[in-house]
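**Q** Give me coordinates for this.
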Amino acid sequence: MPSTRLTYETRGALAPLLLMALKSAEVGVVVKAQDGSYLYASGLPEYFPQITLPGATDADLFEDDWHDQILEAQDEVLRSGQEVVLELVKTSNKQYSACECTVQRYESAGIQSVLITFVDLTRERKREDTLKALLREVSHRSKNLLAIVQSIASQTARTSDDLGFFLTKFRGRLAALSSAQDLVTDSNWRGANFRELAMHQFLRYVEKGDTRVSVTGDDVILSPNGATHLGLALHELVTNSVAFGALSNRAGHVHLSCEGDEEGCFSVIWDEDTGTVHDRTLSEDEINGINGKKFGSTVLERVVPAALDGTADYDIRPHHVVYRLHFRSA
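**A** Sure thing, here's the model as predicted:
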């Protein structure tokens, strides 16, 4: 591409176009005279003070530590001839500001002086800080999930007679955990609605609209931690009901309710009529279940309430099961 020699008139025509380009790129400019006063200033970030031209100086534009830093940078530029890039950051209770300043030496009519360009980094730094916070939160939640999985594995192993039983129970509990996590993730980590969480657990074992199941009460929003552990509790209750209780026959009924108050306290009640004949003889498997082994009593009575810093009451009878979980969402 052939070069075109810039005439005085051409340079004059280009000057406003270059300034327009700098403004569009959100780059501020300060041009200084030999005596240190400002000849020109434009496009500075809004957190810099308003200055009067000509005549303004560094002391009018830069405050406190920024003033010392910019003077040191200019001395280095004038001495070495190499540009200096520095990032000026100010943090207070009301404001966070970050600006990249590039200090360069220029020469006009044999006289050396300074040109400073400004690029506002505030939004970029805030995005970076937000990303770092999110990554820390993801790391924290991942560690919590791994701790939950480890606890589930330990508790399941303690009540398993063989590997097959362990795998069946462990996989089911992991699936329940995954289902609750999906709801939490879909809500951008705000939590999960109680009814949606409950139906996700029921629908893994019964068809939609099954008249044996009713869910009532407040459709409260549970915190991520509350949703995760309540999902585990509901999984235990549902699978127990499918194996031994109301959902193992057509005569049973499960009523699940939740009530929350303004202080974030919740009461979840599982009330199950097993639908079995009251005077019939129970099988050995049912007796084992009622005694707690097959009902996941450890998870329901210890793991879940402890994780939520709450309390649980688990009343198991041959024909009626009531589980009450009280906790504060956190």
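**Q** Please count neighbours and contacts with C-alpha atoms only from this point.
**A** Will do.
**Q** quick one: contacts for Tyr38?
**A** Val30, Val31, Lys32, Leu53, Pro54, Gly55, Ala56, Thr57 (Cα atoms under 8 Å, 6 or more residues apart in numbering).
**Q** Ok, Leu230 next?
**A** Contacts of Leu230 by Cα under 8 Å, 6+ apart are Val304.
**Q** so how far is Val303 from it?
**A** 11 Å (Cα to Cα, to the nearest Å).
**Q** Look up the closest residue to Gly226, ignoring the ones flanking it.
**A** Ser329 (5.7 Å; Cα to Cα, 6 or more residues apart in numbering).
**Q** swap that for Val29, sorry
**A** Spatial nearest neighbour of Val29, chain neighbours left out: Thr117 (4.5 Å); criterion: Cα to Cα, 6+ apart.
**Q** what's the offset of the helix or strand harbouring that neighbour from the middle of its chain?
**A** Under the criterion of DSSP states H and E, Thr117 resides in strand 111-120. Distance of strand 111-120 from its chain centroid, counting by Cα atoms, centre = their mean, to the nearest Å, is 41 Å.
**Q** The nearest residue to Val206 once chain neighbours are set aside and Ile316, how far apart?
**A** Nearest residue to Val206, sequence neighbours excluded (Cα to Cα, 6+ apart): Leu247, at 8.0 Å. For Leu247, the distance to Ile316 equals 16 Å [Cα to Cα].
**Q** For the comparison step, fold the sequence that follows:
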Amino acid sequence: MTWFEPQRGDEQLREFFITALIDMGASLILQDRDGAYVCITSLPARWRLVPGVVPSDNSIFGPEIGRKLAEMKAGLVKAGDRVEVEIEAGDDTFFEFRCRMVEMADHDLHMITVVIDRTEDRRRERLLRALLREVSHRSKNLLAIIQSIASQTARYSGTLDMFLGKFRGRLHALSQSQDLITDSSWRGAHFRDLLKQQVDRYVQENSDLVHVSGDDVLLTPNASLHIGLALHELVVNAVSHGDFLQRRLAIEVSCNRIETPVGSVVVILWAEPFTARSDDEAKSARFGSTVLERVVPSSVNGEARHELKNGQLRYELRFPLEIFD
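**A** Next comes the predicted model:
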């Protein structure tokens, strides 16, 4: 139903409708039953009326689009007939043409064509599809990481309780790293944020005993997940098997970006004071060595050293820095 005050002038109504159409990004075209143009409102800027030339589909939209419109309109013969088509107009722009045959007040047939700019809609759709593909890709990567962690954890767990305890901790570390990655719009996570997550969870009351220095490198999503996992292993091992808390000796952690002839390299060093009184204690100090020495280095195309020497447990990880724009 449409209503307007009879006393309002046509000029005011015309201004209202044209403004509304422009705001909607739509154009209206009215043609008589023979295809002659009667009225055009808010024509998109890419198409212009040529002075002195009688408007037609060809003169306005060009021969290619004009031919498509002619074929489309040929099937409209009675009131109520309608057809829609989306046309790529060049320069990565898209327009939807909606044509409908209507019967006017004098019972004469006219054709109304609504032209709607769909360019932004299509760009958003492409972006959404790209994001969904990216989410799918990253989800598969994350599932592969979880599968690898589960396999490695099961291989070196003597009991089900031991497996569950270690696996849950590693899974939570992945979850925390993933939160940082998501918060950064998938750019990755900074090294110090990854370290702080683990320190806050396991040694919050003694966080002053974990000193960090060097560069706060932004790591790629893949590197963030694995470095977060490595830091989880190191912190848990220090709390469970180390003696730095009892001796009140600080753990020194550094992360440095080094420029080399072949590109940037990240060097992470964990230096923890630890004095082993027996072979069992020395073995305990390197608990989780499979993750630290194999899983993490392999996943970031790097190399690692994990050793107990001269009263200090040292873990050094080197890997190439990947940079995404």
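**Q** returning to that earlier point: tell me which residues are up against the strand holding Thr117 of the first structure.
**A** Against strand 111-120 of the first structure from outside (Cα under 8 Å, 6+ apart): 26-34, 36, 44-45, 74, 78, 98-107.
**Q** and with 6 Å instead?
**A** Identification of contacts with strand 111-120 of the first structure by Cα atoms under 6 Å, 6 or more residues apart in numbering yields 27-32, 34, 99-106.
**Q** helices or strands next to the helix or strand following that strand in the packing?
**A** Per DSSP H and E, the first helix or strand lying C-terminal to strand 111-120 of the first structure is helix 122-158. Contacts defined by 3 or more Cα pairs under 6 Å, 6 or more residues apart in numbering; DSSP states H and E place helix 122-158 of the first structure against no helix or strand at all.
**Q** Quick check: closest non-adjacent residue to the counterpart of Leu180 of the second structure in the first structure.
**A** Aligning on TM-score structural alignment places Leu180 of the second structure opposite Leu183 in the first structure. Computed as Cα to Cα, 6+ apart, the closest residue to Leu183 of the first structure that is not its neighbour in sequence is Ala192, at 5.8 Å.
**Q** my read: that neighbour touches Asn225, true?
**A** No: checked against Cα atoms under 6 Å, the pair Ala192 of the first structure and Asn225 is beyond contact range at 9.8 Å.
**Q** Those two: which has the busier surroundings?
**A** Under the criterion of other Cα atoms under 10 Å, the comparison of Ala192 of the first structure against Asn225 puts Ala192 first, with 27 against 22.
**Q** ok, that one - contacts?
**A** By Cα under 6 Å, 6+ apart, the contact list for Ala192 of the first structure reads Leu183, Val184, Ile221, Leu222, Ala227.
**Q** Compute the distance between it and Lys23 of the first structure, please.
**A** Ala192 of the first structure is 46 Å from Lys23 of the first structure, by Cα to Cα.
**Q** How about Gly12 of the first structure?
**A** Taken as Cα to Cα, the span from Gly12 of the first structure to Lys23 of the first structure is 18 Å.
**Q** Show me which of those two is the more surrounded one.
**A** For Gly12 of the first structure versus Lys23, the count of surrounding residues by other Cα under 10 Å is larger for Lys23: 15 against 11.
**Q** In the second structure, what residue corresponds to the more buried one?
**A** With TM-score structural alignment as the criterion, Lys23 of the first structure matches Ile22.
**Q** Am I right that its match sits in a helix?
**A** Yes: judged by DSSP: H, G, I helix; E, B strand; the rest coil, Ile22 of the second structure forms part of a helix.
**Q** Which residue numbers in the first structure does stretch 226-239 of the second structure align to?
**A** Using TM-score structural alignment, stretch 226-239 of the second structure pairs with 229-242 in the first structure.
**Q** mean distance, that stretch to its aligned residues in the second structure?
**A** Stretch 229-242 of the first structure differs from its equivalent in the second structure by a mean of 0.9 Å after superposition (mean Cα distance after the TM-score superposition for the first structure).
**Q** Which of the three states applies to the residue of the second structure most remote from its centre?
**A** Going by Cα atoms, centre = their mean, the residue of the second structure most distant from its centre is Asp106, 56.2 Å out. Look at Asp106 of the second structure: counting by three-state DSSP, its state is coil.
**Q** rewinding a little: how much space between the residue nearest to Leu183 of the first structure and Leu308 of the first structure?
**A** Going from Ala192 of the first structure to Leu308 of the first structure by Cα to Cα gives 15 Å.
**Q** for Tyr205 of the first structure, same thing?
**A** Separation of Tyr205 of the first structure from Leu308 of the first structure (Cα to Cα): 26 Å.
**Q** go on, Ser42 of the first structure?
**A** Taken as Cα to Cα, the span from Ser42 of the first structure to Leu308 of the first structure is 57 Å.
**Q** same thing with Val31 of the first structure?
**A** Val31 of the first structure sits 62 Å away from Leu308 of the first structure, going by Cα to Cα.
**Q** ok, now Ser214 of the first structure?
**A** For Ser214 of the first structure relative to Leu308 of the first structure (Cα to Cα), the value is 25 Å.
**Q** Then Leu325 of the first structure?
**A** 10 Å.
**Q** Looking at these two, which has the bigger crowd around it?
**A** Using other Cα under 10 Å as the criterion, Leu325 of the first structure and Leu308 rank with Leu325 on top: 22 against 19.
**Q** Helix or strand: which one has that one?
**A** Going by DSSP H and E, Leu325 of the first structure is in strand 320-328.
**Q** Onto which residues of the second structure does that strand map?
**A** Against the second structure, strand 320-328 of the first structure falls on residues 312-320 (TM-score structural alignment).
**Q** what ranges do the strands span in the stretch 201-325 of the second structure?
**A** 210-214, 218-219, 251-260, 263-273, 303-309, 312-320 (DSSP state E, counting those that start in this stretch).
**Q** Mind checking the ones you listed for the one nearest to Arg138 of the second structure?
**A** strand 218-219 (15.3 Å; Cα to Cα).
**Q** follow-up on the earlier one: show me what the residue nearest to Leu183 of the first structure lines up with in the second structure.
**A** Ala192 of the first structure maps onto Ala189 in the second structure, by TM-score structural alignment.
**Q** check the fit of the strand holding Leu325 of the first structure onto the second structure and give the mean distance.
**A** With mean Cα distance after the TM-score superposition for the first structure, strand 320-328 of the first structure averages 1.7 Å from its match.
**Q** Tell me which other helices or strands that strand touches.
**A** Using 3+ Cα pairs under 6 Å, 6+ apart: strand 320-328 of the first structure touches strand 265-273, strand 311-316.
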